[in-house]
Structures are given as C-alpha cells and as structure tokens.
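Engineer: Can you look at this prediction? I've put the sequence above it.
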Amino acid sequence: MTGADQPELVEQEGVGIPDALQRLWTPHRMAYIRGQHKPVGDDVDGCPFCALIALDDADALIVARGSLVYGVLNLYPYNPGHLMVVPYRHVADYPELTAAETVELAEFTQRAMTVARSVSAPHGFNIGMNQGVIAGAGIAAHLHQHVVPRWGGDSNFMPVVGHTKVLPQLLGETRALLAKAWDEA
C-alpha cells in the first residue's frame, strides 16, 4: 500500500488513534473493579447475597433454592455457567456453618456439577471458596462457594493480553438453561 492508498488516521479527542484492533467493551466490570455495592464489614443490610433472596429468581439470577442454601450465577463470571452456592444465613467463615448447612452446600455443589455437565459438557471444574479479603474474597462477609465449569483451551489470549473474558451467552440465558436442568435432575 502506498501512502495515498492508506486510510487517513485521524486522532479524535479522547478516542485515540485507530489501530485496526477489535475491542470488546465490558463497562459493566467497572462496578466490580471499583467495588461498588460491596458490603462494608459484616453488615447484613448491605450484603448482596442477603438481598438476592428477596428477589425473583430470574432477576436475581438464582438457579435453584434449597432449604439452607441457594445457587446463583456469578455476575462477573470466569466462564459460562460460573455459579456460587450460598447459605441463606449471613455467615463469613466455613467452620461457622452448621452440619446441616455444610451437607446442603456440598449436595448443591454436586448437583451444580451434574447440571452443568448436562447443559454444557465442561471438561472439568474449579470448585472453591476464598476465605477473607486477603485470600481474594470479593464479598468476604458472606461465605459462598464457586463452581466454575472449565473446558480445554478456555483460557486463551483474551484474558492474558486483553484482560477480557469472552462469554458466548447472556447470564439470563445461562440461568434459564441451568434452572431447567436443575429441576429435571
């Protein structure tokens, strides 16, 4: 290409110079990055996990409800189908769970794996909880266990280079698929 054949690159204020790279914008993540709506301390009133249980399942992205725990999609998922198993009771530390809560949390985790396998055939799972802010808990005041479906090659250049995760499905669609399969399981 000669100089005359090349498109003129015009710098616009606040936009920058076009560089032919495609961008996936994820502005919703700024709320997470800035810590908006995160509870402070052990305050139950500001806890999003406590607030969710009063909402409609579809609006709250709740996949299933048990007697002592519920399963809800993560608003900032690592992968499609990333859900959390959360006790209804506002408790921060795993040893603080009652025996019954511990059993139902484990059973919900097993069922979440079974349901995810039937809906999207993941090759594996990451399962775990971050206990305390220093350990990476985004909402440390209310215990929650992550169930993250994984596929071979699901971590590609996007998160490494672009600090972006590409999710091929909207959260509402994912919730509907998992909730239907949960009822059928």
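Structural biologist: Great, that's in hand.

Engineer: use CA for all of it now, contacts and neighbours both
Structural biologist: Fine.

Engineer: roughly how far apart are the spatially closest residue to residue 177 that is not a sequence neighbour and residue 182?
Structural biologist: Of all residues not flanking residue 177 in the chain, residue 119 sits nearest, at 6.9 Å (CA to CA, 6 or more residues apart in numbering). Distance of residue 119 to residue 182, given as CA to CA, to the nearest Å: 10 Å.

Engineer: Next one for the comparison:
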Amino acid sequence: MFHYQKTKKRLSSFPKPTGCPFCENLRLEKITEETEFHLVVPNRVKYDVWELRRVIDHLLVVPKRHVLSLAELTKAEKLDHMNIVSKYESKGYNVYARGVGSGQRSVAHQHTHLIKTVTKQARGSLTIRKPYIFKTF
C-alpha cells in the first residue's frame, strides 16, 4: 500500500489526535454502513496504490467498542465483523488489517481496511524513502 507524494503531504497535514481518533471522531465521519457493533466509513486519506493497482475505494470497518485486536471482540461482534467483511469481499474489495505488534499500525483501535482497485496492474514501481518518492509505471 502506497501514497503518492501529494497524498502523503495531505495525510501529514491532519492534526495528530490526542486520544483514539476512532473513539473521539468516528461519528464525525461520513458513515457508509452501520451495524449493531461496527461502522463502515471511508478512510479519510485512501491509499493510492494497492498491489500495484490504483485504488478506487478505501473503506474501514471499525468496531464501535474500543478494542486493540480482533481477538478481543465478543462472539457476536466477530460474527458481525465477518458478515461485513465477506459482503465487501464478494464485491471485489481486498481485506487487510495490521496486527497488534505491527510497526506500521497508526491507530491503536482495531480496524480493517476494505480496498477496491482497478483490474489493470502497473508493470512496476519505484519507491525511495528519503526524499519520499513513489512512482508506478
């Protein structure tokens, strides 16, 4: 998953939350779907590229209750989560969640990414960390 430079710049312009951004601000987001235990919301800054394909939609499945991992969900919450994820997967969305120990995890509140891409794959990509450059070709 990658952001182009302009998207990365936009992402860094958001103020850093003092607490959990999902617990504090989730109701401020546009809600795509709501169940008893979860909200589905657009990611405020979607990935630009996923598996060398351009991203056309990027949603998050977020438990309403603050949990760090899927293992903390109750049986009813797990079933609800699987029902949501399987519905979007059948519509062509990729499903992705970072584990608790991931160094790339940006929020300490479990959330699952639903990522829809175009079908055409880029032939390759170039990534440089500093200065940040990401290009597909």
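Structural biologist: That came through fine. The structure displayed is predicted, hence computed values, not measured ones.

Engineer: center of structure 2 - which residue?
Structural biologist: residue 113 (3.4 Å; CA atoms, centre = their mean).

Engineer: Just give me the match in structure 1 for that one.
Structural biologist: Superposed on structure 1 with TM-score structural alignment, residue 113 of structure 2 falls opposite residue 146.

Engineer: which residues of structure 1 fall in helices?
Structural biologist: Here structure 1 has its helices, by DSSP state H, at 29-33, 48-52, 57-60, 99-120, 157, 171-184.

Engineer: so can I have JSON lines of those showing distance to residue 39 of structure 1 and mean neighbour count?
Structural biologist: Shown next, in JSON lines, are the helices of structure 1 (distance: least, CA to CA, whole Å; neighbours: other CA atoms under 10 Å):
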{"stretch": "helix 29-33", "distance to residue 39 of structure 1": "12", "mean neighbour count": "11"}
{"stretch": "helix 48-52", "distance to residue 39 of structure 1": "7", "mean neighbour count": "16"}
{"stretch": "helix 57-60", "distance to residue 39 of structure 1": "17", "mean neighbour count": "15"}
{"stretch": "helix 99-120", "distance to residue 39 of structure 1": "22", "mean neighbour count": "18"}
{"stretch": "helix 157", "distance to residue 39 of structure 1": "33", "mean neighbour count": "12"}
{"stretch": "helix 171-184", "distance to residue 39 of structure 1": "23", "mean neighbour count": "17"}
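
Engineer: Reformat the ones you listed as JSON lines; add distance to residue 164 of structure 1.
Structural biologist: Converted to JSON lines, the helices of structure 1 look like this (distance: least, CA to CA, whole Å):
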{"stretch": "helix 29-33", "distance to residue 164 of structure 1": "10"}
{"stretch": "helix 48-52", "distance to residue 164 of structure 1": "24"}
{"stretch": "helix 57-60", "distance to residue 164 of structure 1": "24"}
{"stretch": "helix 99-120", "distance to residue 164 of structure 1": "21"}
{"stretch": "helix 157", "distance to residue 164 of structure 1": "9"}
{"stretch": "helix 171-184", "distance to residue 164 of structure 1": "16"}
